[in-house]
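Sharing a model prediction with you, sequence too.
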Amino acid sequence: MQISIVIPLLNEQESLIELHDWIAKVMQSNRFLYEVIFIDDGSTDGSWQTITELASKNDNVKGIRFLKNFGKSQALHAGFKSAQGDVVITMDADLQDNPEEIPELYELIKEGGNHVVSGWKKKRYDSIITKNMPSKLFNWAARKTSGVKLHDFNCGLKAFKKDVVKNIEVSGDMHRYIPVLAKNAGFSKITEKVVQHQARKYGTTKFGAERFINGFLDLITIWFVSKFGRQPMHLFGALGVLMFTVGLGFAIYLGVDKLFLNPTGRLITQRPQFYIALTAMIIGTQFFLAGFLGEILVRSRKAGENYKISNRINL
């Protein structure tokens, strides 16, 4: 199979038929062998019923339904696990991503030799204050922190070589950073393509201002995982050595001062340096323990699915 189109969604019933017909038209006009995998992330409207009806009319349509809303990352994980295409394309279900971009994205993977092609919505129809400006700040921070030079990490329209999605684990809220996860897994050929952004036609956005706060927190997490995820002792051990050395230095100073320089002076426990030494040595020991525990967890960790599926269609 040439292309798998993975579409996570939450309460997007109004747009699904139009999106399906648009995708089918593009696929048929380009004679692609394809599958469309809709992942219903706990919708409370009639989205699943619509997906079921589409699948009954088109065998290329497949569906996964979660028991409840587990999040976009978990939906993508489920879609990636089921995808069979040589090229896997992700897009949102709200009609803001244009299916006409699919043939070029496919060619950039198959003929261009890229591992990941990320869409860049250079011209946006979102609010400047609530979305555009925060997005620019977020993307700048993501570029600086991750080293992946993309303008639009949040764009849902992306294309991947099959090997990429089968060898990365998307969890938590890490869907924004799939190109970074791919880079960390060794898939370094990452590029971007300017894509058309369309105004939302139905419903309202599912993302609020809190997504940017969560995005920055996830950015810190992925920076840490990228740098020290396999060997956390390199960070915690270094901090532990530093703190313990500072504490030991103060302790030696207090001991020498009391024994040889000022034996009749104040008791060691009455001097502030004593508490600095004690605190630093305790914190240093705790950092060491955190490093050891992190190493044990890394070596014993088994990846698991943190979502539950209630129904499947054509899968």
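All right, it came through fine.

make it CA atoms for all contacts and neighbour counts henceforth
Noted.

give the contact list for residue 214.
By C-alpha atoms under 8 Å, 6 or more residues apart in numbering, the residues touching residue 214 are residue 173.

try it again with 7 Å
By C-alpha atoms under 7 Å, 6 or more residues apart in numbering, the contact set of residue 214 is empty.

the strands in the stretch 101-250 of the chain, which residues?
116-120, 158-161, 190-194 (DSSP state E, counting those that start in this stretch).

in the second one, what counts as buried?
In other words, strand 158-161. 158-161 (16 or more other C-alpha atoms under 10 Å).

Locate the residue nearest to residue 243 when sequence neighbours are not counted within the secondary structure: which element?
Nearest residue to residue 243 in three dimensions, chain neighbours excluded: residue 284, at 4.7 Å (C-alpha to C-alpha, 6 or more residues apart in numbering). Assigned by DSSP states H and E, residue 284 falls within helix 272-300.

Just checking the distance from stretch 308-315 to the centre of its chain.
Distance, stretch centre to chain centre, for stretch 308-315: 23 Å (C-alpha atoms, centre = their mean, to the nearest Å).

How about stretch 129-139?
Counting by C-alpha atoms, centre = their mean, stretch 129-139 comes out at 18 Å from the chain centroid.

Then stretch 205-222?
10 Å.

Ok, stretch 68-76 next?
Worked out by C-alpha atoms, centre = their mean, stretch 68-76 lies 12 Å from the chain centre.

okay if I get the buried residues of strand 158-161 as CSV plus distance to residue 70?
What follows is the buried residues of strand 158-161, written out as CSV (distance: C-alpha to C-alpha, whole Å):
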residue, distance to residue 70
158, 21
159, 23
160, 23
161, 25
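
Use this one as the comparison:
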Amino acid sequence: MTIQAAIFTDVLAADALELSLVVPIFNEQESVGPLITRIIEAMTNYPSSWELILVDDGSTDATIVNARAYLQQPDSNLKIVALQRNFGQTAAMQAGIDTARGRLIATLDGDLQNDPKDIPMLVEELERRELDLLVGWRKNRQDGLFLRKIPSWIANRLIGKITGVRLHDYGCSLKIYRSSIIKQVKLTGEMHRFIPAWVASVVPSTRIGEMPVTHHARQFGASKYGLSRTFRVILDLLSVMFFMRYKARPGHFFGSLGLGLGALAGVIMTYLFIDKFILGNDIGTRPMLMVGVVLLLSSVQLITTGILAEMIARLYYRDDLTPNYIVRETYQQTD
């Protein structure tokens, strides 16, 4: 190793952080203060360096004002990323992950239902099992049975069946990632619910695990989710299934459908050709002729759609670095 390389390595080691805690928040003015306090208490004896990144997702109450009051508190290691407007939890989480400097990244909700005291234990378990992602499992979930528990149980079973990554609790925001892995995944839409599935597209599913964690009942405010979330999960799951299998080759999806319909149209049109020109029957008023023509046109349309999708996919990969959020301002502790 050259002297310059050694110096560069030493500088990186000096600046490196071990753990970044990312917390998206939206209209949590009552919760944000106790949240920061609990995180500081939970990380007091953490043996390595860490930082806390709060991402304010365009709150319309006093959330960011209350959070900024903790910027000068000793040992809070606090940074606040204020987004220009409400972009959604997924975009806020992506903003926090992009800002994070830690070798490991922990995410948790800002409503005090996740317990920060579980974080050091999760980090230790991730390292012990040599995982790239460790997901919290709210085994004793403190939510309503019909509004949250049952829909969540159904969604977890369905997601595991379709994606092949079987976990008890996809919806738990308390997760620990290796930064080098999660930064290879770009989160869009409302895809934060399917992060383990996206991570499984980067690493083997055997490097994804779960561990029971503490779950508290909501103390302040109201839940941002309702029954409508179940239907959105189903729609998002269809998108996940498509992107996991055909993200880089959408032409295969549309092309396969097009070729299938084209083959069926070919059989029908061949039969009608024989019936017309060999057997001499009139086919002009037969419904089968219309079905064959429609199938043939649909086949051509699907194949051309696949070609266009391939072109769009190439543009997507070229422009994939465009963020899906806008940062208004960043606040952090001053010396």
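It's in. Everything numeric here is computed off the predicted structure, so don't read it as measured data.

Need the TM-score between these chains.
TM-score for the superposed pair, counting by TM-score structural alignment, normalised by the length of structure 1: 0.96. Supporting figures: 312 aligned residues with a C-alpha RMSD of 1.3 Å.

Distance check, the equivalent of residue 110 of structure 1 over in structure 2 against residue 212 of structure 2.
When structure 2 is aligned by TM-score structural alignment, residue 110 of structure 1 is paired with residue 127. Using C-alpha to C-alpha, to the nearest Å, we find residue 127 of structure 2 at a distance of 16 Å from residue 212 of structure 2.

list the contacts for the aligned partner of residue 215 of structure 2 in structure 1?
Taking TM-score structural alignment, residue 215 of structure 2 has residue 197 as its aligned residue in structure 1. Under the criterion of C-alpha under 7 Å, 6+ apart, the neighbours of residue 197 of structure 1 are 96-97, 121, 123-124.

Could you do residue 49 of structure 2 as well?
17-19.

Dump those residues to JSON lines, plus secondary structure, distance to residue 276 of structure 2 and neighbour count.
As requested, those are exported to JSON lines (DSSP: H, G, I helix; E, B strand; the rest coil; distance: C-alpha to C-alpha, whole Å; neighbours: other C-alpha atoms under 10 Å):
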{"residue": "17", "secondary structure": "strand", "distance to residue 276 of structure 2": "77", "neighbour count": "17"}
{"residue": "18", "secondary structure": "strand", "distance to residue 276 of structure 2": "76", "neighbour count": "16"}
{"residue": "19", "secondary structure": "strand", "distance to residue 276 of structure 2": "75", "neighbour count": "25"}
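
Going by distance to residue 152 of structure 2, which of these wins?
residue 19 (29.3 Å; C-alpha to C-alpha).

Stretch 22-33 of structure 2 corresponds to what range in structure 1?
Stretch 22-33 of structure 2 maps onto residues 6-17 of structure 1, going by TM-score structural alignment.

quick one: contacts of that stretch?
In contact with stretch 6-17 of structure 1 (C-alpha under 7 Å, 6+ apart) are residues 36-47, 50, 72, 75-76, 79, 89-95, 202.

In which helix or strand does the aligned partner of residue 95 of structure 2 in structure 1 reside?
Counting by TM-score structural alignment, residue 95 of structure 2 corresponds to residue 78 in structure 1. In the assignment (DSSP H and E), residue 78 of structure 1 maps to helix 72-82.

which residues does residue 278 of structure 1 contact?
Contacts of residue 278 of structure 1 (C-alpha under 7 Å, 6+ apart): residue 247.

Just give the number of residues close to residue 248 of structure 2.
Residue 248 of structure 2: 15 surrounding residues under other C-alpha atoms under 10 Å.

Just list the residues touching it, thanks.
Contacts of residue 248 of structure 2 (C-alpha under 7 Å, 6+ apart): residue 313.

Against residue 322 of structure 2, how distant is it?
In terms of C-alpha to C-alpha, residue 248 of structure 2 sits 18 Å off from residue 322 of structure 2.

nearest residue to residue 114 of structure 2 other than its sequence neighbours?
Per C-alpha to C-alpha, 6+ apart, closest to residue 114 of structure 2 is residue 215, 5.5 Å.

for residue 312 of structure 1, same thing?
Leaving aside its chain neighbours, residue 312 of structure 1 sits nearest to residue 64 (4.7 Å; criterion: C-alpha to C-alpha, 6+ apart).

After alignment, which residue of structure 2 pairs with the one you found?
Checking TM-score structural alignment: residue 64 of structure 1 goes with residue 81.

likewise residue 224 of structure 1?
Aligned partner of residue 224 of structure 1 by TM-score structural alignment: residue 242.

cool, and residue 39 of structure 1?
In structure 2, residue 39 of structure 1 lands on residue 55 (TM-score structural alignment).

and that match, helix, strand or coil?
Counting by DSSP: H, G, I helix; E, B strand; the rest coil, the backbone at residue 55 of structure 2 sits in strand.
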